[in-house]
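**Student:** Next comes the sequence, and after it the predicted model I'd like to discuss.
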Amino acid sequence: MSVRSRLRKKETLDKDLDKIVRFEEAAGHVSRGLAGPGLSLLFIAAAALFAAVYVSGEHNSVIIIIAAMLGGYMALNIGANDVANNVGPAVGSRALSMVGALAIAAVFESAGALIAGGDVVGTISKGIVDPATVSDTGTFIWAMMAALISSALWVNLATVLGAPVSTTHSVVGGVMGAGIAAAGFSAVNWPTMGAIAASWVISPVLGGVIGAAFLAFIKIKIIYQDDKIAASRRWVPVLLGVMAAAFSAYLAMKGLKKIIHLDGFVIIAIGVGFGIATYALTKPVIRRQSEGMENRNQSVRHLFSIPLICSAALLSFAHGANDVANAVGPLAAVVHTAEAGEVLAKVSIPWWVMLIGAMGISIGLVLFGPKLIRMVGEQITKLNPMRAYCVALSAAVTVIIASWLGLPVSSTHIAVGAVFGVGFFREWYTSKSKRRRAYMSRKLGNVRPNGEPRPHPTAVSQPEEARRRMLVRRAHFTTIVAAWVITVPAAAMLSAVIFLLLDAAF
């Protein structure tokens, strides 16, 4: 064979190998996209097998197994959507990597659900529907199944669209829609629904205002001080004490209901005690940590990184303790009704049901959570450790205030509202604050000897400057708010249709 023929044969072989490599790369890209749904289906199948072990041979065991699959699907969607609010700010501020955030959230969500998850749940979702109006066990089971399917589908759609929504509101809407379809509009407790609708406004506004207030305090007392390190030594331990007080009270009030019941005075005492102890312990630590630091904002941000990681873990624990009921509440209702043949307003949650919820939330977070984590932490507004700290602290403080006042709030709306509040406050503060302008003039040397400001040599037009200073992305703001507003009615209409189909088929 000639040299030329061998070269042509080699070139042909190289081209064929290149095609094979490209095909393998394309196949790998497609398979990565299918890995998440595939593993989700495996978990749902595992939930069905797990339920079958405990209910095999019992009356209506097939219905319970199907409900377990739906509960697992709902738990996956809660993990994919709702958990992002707890760790998103920490990831967006670079205090945590995505892998670290997923690991912390998965561990503490599961721990919160299994250790402190509620052992009794209102099966009609906090009094939305009167059990007496849906007393037939068959009708009640289909209503709960419809609520599970509709709420899970809605949260799944919101996750695909990149909108963090309230899973509690999704379940409420699902139960309401199924209740209306089963027993008419009179079955719904409309004053309770009115209070839930009010929380659409109360939750994000309260979270935003409190988050902005903390950021304003940090800017005034630390950032725009000439000696930032001295200011940090004075005020960072105070802020850490406030964080410890808020989270200890939050966990005592919301996360430890299953372990022990505490009255208001004891909860306040726990919060104050942890706050004072944290202040005393962290004051010398902050002083040592700040020694040798440069007098600049980056140094101050470093001091907030570890507290921010702790807050993400605590928020995840409390979220798992509270919101696992969104996944397994209707499932527990189906299990009890199918086994006992009676409809009750409250039932105990079997441990295997709670385990399905806890594992589903963690798996959904790992498989699908990064999309919403990036949305909350990076795409709404730019966060650093100080701003993210304000968001996390606002979430805990707002829930405590709202619970004390008896206001219905959503943890999702609070956290995302705090992100919006921090961003909008930065916009306002950047353009309006005399203190900031004076500080920047001193820093940049834009003041004449007589005290009059020098004109900036690179001044831009007012419209361009206004656009540059819009620190919150309006497209995400409108998308998220729209998703919040339509969550309950959308889940309700979907649930009503599904209930009518199930009722007609069975």
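**Tutor:** Received, thanks.
**Student:** Every contact and neighbour count from this point should use C-alpha atoms.
**Tutor:** Noted.
**Student:** after the helix or strand containing Ala197, next one along is what?
**Tutor:** Assigned by DSSP states H and E, Ala197 falls within helix 190-218. Following helix 190-218 in sequence order, the next helix or strand is helix 228-250 (DSSP H and E).
**Student:** any idea which residue sits dead centre in this structure?
**Tutor:** For the chain, the residue sitting closest to the mean C-alpha position, by Cα atoms, centre = their mean, is Asn85 at 2.7 Å.
**Student:** put this beside the first:
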Amino acid sequence: MLLALVIIVFLALTFDYINGFHDTANAIATVVSTGVLSARKAVLMAGILNFGGALMGVEVATTIAKGIADSSLVVPAVVVAALLAAIAWNLITWWFGIPSSSSHALVGGLAGAVVAHAGRSALHTAKLEEVATFLVVSPILGFFLAMLLILALLWICRRMLGQRVNVAFRKLQLLSAGAMAFAHGTNDAQKSMGIIALALITYGKIASHGTSVAVPLWVKLACALAMGLGTLSGGWKIIRTMGTKIVKLRPIHGFAAETASAIVILGAARAGIPVSTTHVIAGSIMGVGASTNVSAVRWGIAGNMVVAWVLTIPVSALLAGGFLKLVAPFF
């Protein structure tokens, strides 16, 4: 039993690490593409702030541990299958440089494994629908918030010299990129915390009362460290897609996109709703680009990303169902 729990914790931290380098682009793509920071400095900043953000709250972790499915019907094999599916999809999309959602992959994997093991009745459909809805709504919020913000900033700066605006927002973008990295840590690292907490509940290692989950300190620190180290390793393929292939950005655009994204992600984390930081920052970048010139957005690249987003949950669910058959005899 102890060995099985160790394997689950290892897989959860592996997912967290992969999430870190897979989603590094979410926090630093814009600040790198605008030339405000070198890639190395941006990755270091993001890694540190990811670690700090991961220690702030457990609302999202509670949703993953208790909100998606009836924890009393979740067996260790289900958790393992969900993690393997999420890891596999993250690696596939990373290899091809596609900014997909780690959140979608984990939620889809967990839901698919639960259904394969105990049927649809084991899912908390109301909460799952809420999570799924916000996974769709959050990038739209990012799009329009970033659009409004860039239009307001351009109006405020309309009489300033372009060079002066550039210099000012190169400095301000350091703050917005930092806020985005911190927000990424608050939301994404908590997903792995939730998975480990779910495993600990399954093995009777921690108590579960009502809708609350007491996530142990060692779990918080381990997930924060895994996320931070993953971010430090960098996901250069996806950074290029996010930072240069969707739309060409200047510091003022990067500031607007990052600020809008940080607001949406931090708000969702506070409400305990796991969202896709990839979706939100991509939506914000598109909103910034579309506000100035619709044709400036490379909609073909954006379309490919949307296809990957749509596929992530069902593919992860199917992968989890397959993995469950493979691992069930061993757990």
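**Tutor:** It's in. Computed from a prediction, not measured in an experiment: that's the story for all the values here.
**Student:** Mind reading off the mean deviation between the lengthiest helix in the second structure and the first structure?
**Tutor:** Identified as the longest helix of the second structure according to DSSP state H is helix 162-202. Mean deviation of helix 162-202 of the second structure relative to the first structure after superposition (mean Cα distance after the TM-score superposition for the first structure): 1.9 Å.
**Student:** between that helix and helix 125-156, how big is the angle?
**Tutor:** Comparing the axes of helix 162-202 of the second structure and helix 125-156 via axes from the mean of the first three to the mean of the last three Cα atoms, to 10 degrees yields an angle of 170 degrees.
**Student:** how far apart are the helix holding Ala197 of the first structure and its match in the second structure?
**Tutor:** Mean deviation of helix 190-218 of the first structure relative to the second structure after superposition (mean Cα distance after the TM-score superposition for the first structure): 2.1 Å.
**Student:** quick one: buried residues of that helix?
**Tutor:** Buried positions in helix 190-218 of the first structure, judged by neighbour count with 16 or more other Cα atoms under 10 Å: 193, 196-197, 199-216, 218.
**Student:** same thing with stretch 239-253 of the second structure?
**Tutor:** For stretch 239-253 of the second structure, by 16+ other Cα under 10 Å, it's 239-253.
**Student:** quick one: it aligns where in the first structure?
**Tutor:** On the first structure, the counterpart of stretch 239-253 of the second structure by TM-score structural alignment is residues 373-387.
**Student:** first to last residue in the matching stretch, what's the distance?
**Tutor:** Counting by Cα to Cα, to the nearest Å, you get 16 Å between the two ends of stretch 373-387 of the first structure.
**Student:** Ala333 of the first structure maps to what in the second structure?
**Tutor:** When the second structure is aligned by TM-score structural alignment, Ala333 of the first structure is paired with Leu198.
**Student:** From Pro99 of the second structure, how far out is its match?
**Tutor:** 27 Å.
**Student:** Can you name the helix or strand that Ala47 of the first structure falls in?
**Tutor:** Taking DSSP H and E as the criterion, Ala47 of the first structure maps to helix 3-55.
**Student:** buried set for the helix or strand following that helix?
**Tutor:** Using DSSP H and E, the helix or strand that follows helix 3-55 of the first structure towards the C-terminus is helix 61-81. Buried positions in helix 61-81 of the first structure, judged by neighbour count with 16+ other Cα under 10 Å: 61-81.
**Student:** Tell me how many other residues crowd Leu34 of the first structure.
**Tutor:** Leu34 of the first structure is flanked by 12 other residues according to other Cα atoms under 10 Å.
**Student:** Now check the second structure for the residue matching it.
**Tutor:** Here Leu34 of the first structure stays unmatched in the second structure, going by TM-score structural alignment.
**Student:** buried residues in stretch 157-173 of the second structure?
**Tutor:** Residues of stretch 157-173 of the second structure classed as buried: Val165, Asn166, Phe169, Arg170, Leu172, Gln173 (neighbour count, 16+ other Cα under 10 Å).
**Student:** So Gly243 of the second structure: helix, strand or coil?
**Tutor:** The three-state label given to Gly243 of the second structure by DSSP: H, G, I helix; E, B strand; the rest coil is helix.
**Student:** That one against Ala29, yeah?
**Tutor:** Yes: with contact defined as Cα atoms under 8 Å, Gly243 of the second structure reaches Ala29; the gap is 4.5 Å.
**Student:** what residue of the first structure matches up with His104 of the second structure?
**Tutor:** The alignment partner of His104 of the second structure in the first structure, by TM-score structural alignment, is His169.
**Student:** er, Ala320 of the second structure I mean
**Tutor:** In the first structure, Ala320 of the second structure lands on Ser495 (TM-score structural alignment).
**Student:** what about its match, how many neighbours?
**Tutor:** Ser495 of the first structure has 33 neighbours, counted by other Cα under 10 Å.
**Student:** The helix or strand harbouring it vs the second structure, mean deviation?
**Tutor:** Here Ser495 of the first structure, judged by DSSP H and E, is contained in helix 474-505. Here helix 474-505 of the first structure, set against the second structure after superposition, deviates by a mean of 1.5 Å using mean Cα distance after the TM-score superposition for the first structure.
**Student:** Run through the neighbouring helices and strands of that helix.
**Tutor:** Under the contact definition 3 or more Cα pairs under 8 Å, 6 or more residues apart in numbering; DSSP states H and E, helix 474-505 of the first structure sits against helix 137-161, helix 167-183.
**Student:** so which of those helices is the most packed in?
**Tutor:** Across those, the average number of neighbours (mean count of other Cα atoms under 10 Å) peaks for helix 167-183, which reaches a mean of 27.
**Student:** That helix vs the second structure, mean deviation?
**Tutor:** On superposition with the second structure, the mean distance recorded for helix 167-183 of the first structure (mean Cα distance after the TM-score superposition for the first structure) is 1.2 Å.
**Student:** Go ahead and name everything in contact with that helix.
**Tutor:** 78, 82, 124-125, 128-129, 133-134, 139, 143-144, 146-148, 150-152, 154-155, 185-188, 196, 323, 326, 410, 487-497, 499-500 (Cα atoms under 8 Å, 6 or more residues apart in numbering).
**Student:** what's the answer for stretch 54-63 of the second structure, then?
**Tutor:** The list of residues contacting stretch 54-63 of the second structure from outside it, by Cα under 8 Å, 6+ apart, reads 182, 185-195, 197, 211-213, 215, 220-221, 223-224, 269-274.
**Student:** Fine by me, we can end here.
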